[in-house]
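In: Generate a structure from the sequence data that follows.
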Amino acid sequence: MTNFIGQTGIYCLGLIDSQAFVFQDVFFLVLLAIQIPAAAILLSRLLKGAVRRPPLQPQLPNPNFFGAVSVVVPTLNEADRIAPCLEGLTRQTYEVREITIVDSRSTDKTPDLVRVAQATDPRFRLINDPPLPPDWVGRPWALHNGFLASSSHSEWILGIDADTIPHPSLVCSLLEMANREGFDLITLSPRFILKYPGELWLQPALLMTLVYRFGAAGEVGSSPERVMANGQCFFCRRSLLEKVGGYTSAKGSFCDDVTLVRNIAATGAKVAFLDGANVLKVRMYEGMKETWEEWGRSLDLKDASTSAQIWGDLAFLTLVQALPIPLLILTAAIVASGNTTLPALITLGLNGALIAMRLGLNAAILQSYDRAQAKGAGLFWLSPFADPAAVFRIFLSSTRKPKSWRGRTYGG
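Out: Below you'll find the model as predicted:
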């Protein structure tokens, strides 16, 4: 009897183990069925980087472009960071006809700094935008008013943010590229200045959510609804902006740059998102907290996308960016315990490959960072471990409408 009970117990334990293996295999097979296609999509996007346009290079001034560009800079309490931008703009050569600072009634010393620049460079002028209408977001409203106030003799409008540092040849390089390639609109990916440990860890992971979804700067052939843009440097033909009504089609968007560029691309205009690391730097946020709160809440691009695009991209990022490290740890533990099955081994290999790809991309984007002032610069290489948090941040921003933005408060 005792022998029978023992045999029965062994049989039951074997049955339980068998069921556990079946459940494990079903789990991994289902996971692989959705993760493998996502990985294939990612690989196809990244392979396009091999034929992308090279980074924009500094160019010498061209007298044929005299007075071709009006620069517009929107400001609201930018005193702590606008000085390098103003200095960079004063060093632009005769391509720039005027530099209009559209201030939204700053309460700090922003207007004073502009007036100092104006005293040595007559191209500067300071204006205030009218009170913000209820259906507008502050940044596109300021840019729109700067566009309306610009000289009709300028062929191009350059919208540039106060936290950027323009290279002296920024404008002539944009003009050379636009005229050579026939572009109607160019936006640039900058070189990011990072200083503190937390942002060195988080910021590259947030940037990678854009690379995974839209590819690297300089890629060609994107459909209008998948075009990427960066409003920190927005270079557009004046005639084209007039045609689309300035910034009105993006007036209520918290990602107005992408919204406007996609609207313009849909008209058949030739647009480009290029690597501008050699001609433009930016210091966006101070530390990890600001990076998480300020940049993270706009990266979902929900104001420029359909619901299907938003949630499709979120599912894609989860499969290829958020899950690989947790899944690698899980499958490695299963294999180490001796519970090895073919689906587990395939999952281990796939996620190991995704992590290797991610580490390679970290090396590829290194040129997009200025770490000369960084504390704990080595944390940049640990940014893949921030990927789950970065994707979670995209999820949070996808489900929430901003209530404050760049010093303004919005209802709803």
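In: from here on, contacts and neighbour counts on C-alpha atoms
Out: OK.
In: what does the helix or strand harbouring residue 186 rub up against?
Out: Using DSSP states H and E, residue 186 sits within strand 185-189. The contact list for strand 185-189 (CA atoms under 8 Å, 6 or more residues apart in numbering) reads 174, 178, 217, 229-237, 269-277.
In: To check against the first, give me the structure of this:
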Amino acid sequence: MQMTPSILYHSAVLFATLAMTGTAALNFLFFRKPRALVGVADSDLPMISVLVPARNEEATIEACVQSLLAMNYPNFEVIVLDDRSQDDTYDILCRLRDRDHRLRVLVGAEMPEGWYGKPHACWQLANASRGEYLLMTDADCTFTPDALLLALGAQREYKADVVSMCPDLKCEGFWEQMIIPLQYFIIFAFLPGPLIRLTPFPWFAAANGAFLFLSRETYFDVDGHRAVRRQLAEDIKFSQHVKRCGKTLWYGDGSRTYAVRMYHGLAEVWAGFSKNIFPAFSRDLPLLSVVLVFLFCTLVLPAPLAIWSWARHRPWENLALAAYLLTVAVRFGLSLRFPGAPAWAAPLLPLGWLSVIGIAINSIRQAYSKSGNTWKGRSYPKR
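Out: A predicted model of the protein is given here:
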């Protein structure tokens, strides 16, 4: 059989999907849930400061703070910084503070030139903290009672300078359930988990800004969020910065540690990911373009090609069908691992990735527009 461009394409796609499947299988084995620290007396446990930046979070802040204050850890404080909210966030926080002395409420300073909102809020929180360890999270998260024991257990078991975990993603409606759980797919299919912990290379780095746990000493040793003060995707950039500083990073399965509903409906999904995707690639247009072409060729195109090949009775082109079925199998496996990744969305994987590609193109468009990115009522002009 002659090696035509079509055959070469199908063979390359099958090879790429086999690599994704192999990476996912590795992560199914080694992407671990943390184990809670046990056998340590309460008096020997370090003080932990839980730090929450909040801007216009009136819908979620009460549930977040209540879950934090309900944790079964003997020595912690919760500090929430109201980052100049324009809603009732501050009033809700004051009411909660009056009920529990472990909650401290700060009023954020005006954002200085050269900073973005969340890094500035996190930097203020860290400077106000009293704990030996810091847990940085987001105002739309809720936590299980063992969250701090799990974080400390992971830090000590894996001897990691920084611990981060992916959440249990709460999704409602078609588009949320279609697009948001693809974050699990990215982690499992593209990022070999053991390399995050065992290698010093910053391209093998991952973190979720909703769960960053590290010692206060480590935070200030790497210059904290001041090092990523002008980043919209500050969590990814912080994890890469940590590795460049020679620190170790452990990234694990936090689906039994905390939960978050990131966005509500397609409009928020579109706006939220548009804010992050291009900045996560350091605004490197050639790099992101290559990635988008790769995603289209390997995760979107094989399904329609398989149908077209079947209709033309070209059995050798069923390599495209094999590639499609392999990626669907990975997505289905994730639905068994994570409750926030519904199984019904697995066969529709190409539609999900086509949506992501559209959002990424919009992210590029936003970055080059005159107004730049807008988030939480703030505008970040193009650089």
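In: hang on, the earlier thing: of the contacts of strand 185-189 of structure 1, which count as buried by neighbour count?
Out: 174, 178, 217, 229-237, 269, 271-277 (16 or more other CA atoms under 10 Å).
In: distance from the strand holding residue 186 of structure 1 to structure 2 after superposition?
Out: Comparison of strand 185-189 of structure 1 with structure 2 after fitting gives an average deviation of 0.7 Å (mean CA distance after the TM-score superposition for structure 1).
In: so what's the counterpart of residue 126 of structure 2 in structure 1 up against?
Out: Using TM-score structural alignment, the partner of residue 126 of structure 2 in structure 1 is residue 147. When the contact criterion is CA under 8 Å, 6+ apart, the partners of residue 147 of structure 1 are 72, 157, 246.
In: picking up where we left off before, can you check which part of structure 2 the strand holding residue 186 of structure 1 sits on?
Out: Strand 185-189 of structure 1 maps onto residues 162-166 of structure 2, going by TM-score structural alignment.
In: What is the distance between that stretch and the centre of its chain?
Out: Stretch 162-166 of structure 2 sits 10 Å away from the centroid of its parent chain (CA atoms, centre = their mean, to the nearest Å).
In: With stretch 262-275 of structure 2 instead?
Out: Using CA atoms, centre = their mean, the offset of stretch 262-275 of structure 2 from its chain centre is 14 Å.
In: in it, what's buried?
Out: 262, 263, 269, 270, 271, 272, 273, 274, 275.
In: Switch those over to JSON lines; also include secondary structure and distance to residue 161 of structure 2.
Out: Formatted as JSON lines, these follow (DSSP: H, G, I helix; E, B strand; the rest coil; distance: CA to CA, whole Å):
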{"residue": "262", "secondary structure": "coil", "distance to residue 161 of structure 2": "26"}
{"residue": "263", "secondary structure": "coil", "distance to residue 161 of structure 2": "30"}
{"residue": "269", "secondary structure": "helix", "distance to residue 161 of structure 2": "32"}
{"residue": "270", "secondary structure": "helix", "distance to residue 161 of structure 2": "34"}
{"residue": "271", "secondary structure": "helix", "distance to residue 161 of structure 2": "33"}
{"residue": "272", "secondary structure": "helix", "distance to residue 161 of structure 2": "29"}
{"residue": "273", "secondary structure": "helix", "distance to residue 161 of structure 2": "28"}
{"residue": "274", "secondary structure": "helix", "distance to residue 161 of structure 2": "31"}
{"residue": "275", "secondary structure": "helix", "distance to residue 161 of structure 2": "28"}
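In: before we move on, back to that, Serialize the contacts of residue 147 of structure 1 to TSV and add fields for distance to residue 31 of structure 1, neighbour count and secondary structure.
Out: Below are the contacts of residue 147 of structure 1 laid out as TSV (distance: CA to CA, whole Å; neighbours: other CA atoms under 10 Å; DSSP: H, G, I helix; E, B strand; the rest coil):
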residue	distance to residue 31 of structure 1	neighbour count	secondary structure
72	49	28	strand
157	48	25	strand
246	46	22	coil
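In: and which of the residues you listed is nearest to residue 52 of structure 1?
Out: residue 157 (25.3 Å; CA to CA).
In: Now the closest one. Nearest residue, chain neighbours left out?
Out: Distance criterion CA to CA, 6 or more residues apart in numbering; nearest residue to residue 157 of structure 1, sequence neighbours excluded, is residue 70 at 5.0 Å.
In: quick one, helices of the stretch 101-250 of structure 1?
Out: 110-120, 138-149, 170-181, 197-214, 238-243 (DSSP state H, counting those that start in this stretch).
In: out of those helices, deepest packed?
Out: helix 138-149 (a mean of 24; mean count of other CA atoms under 10 Å).
In: so how much does that helix differ from structure 2 once superposed?
Out: Mean for helix 138-149 of structure 1 is 0.7 Å (mean CA distance after the TM-score superposition for structure 1).
In: Off-centre distance for that helix?
Out: On CA atoms, centre = their mean, the centre of helix 138-149 of structure 1 falls 22 Å from the chain's centre.
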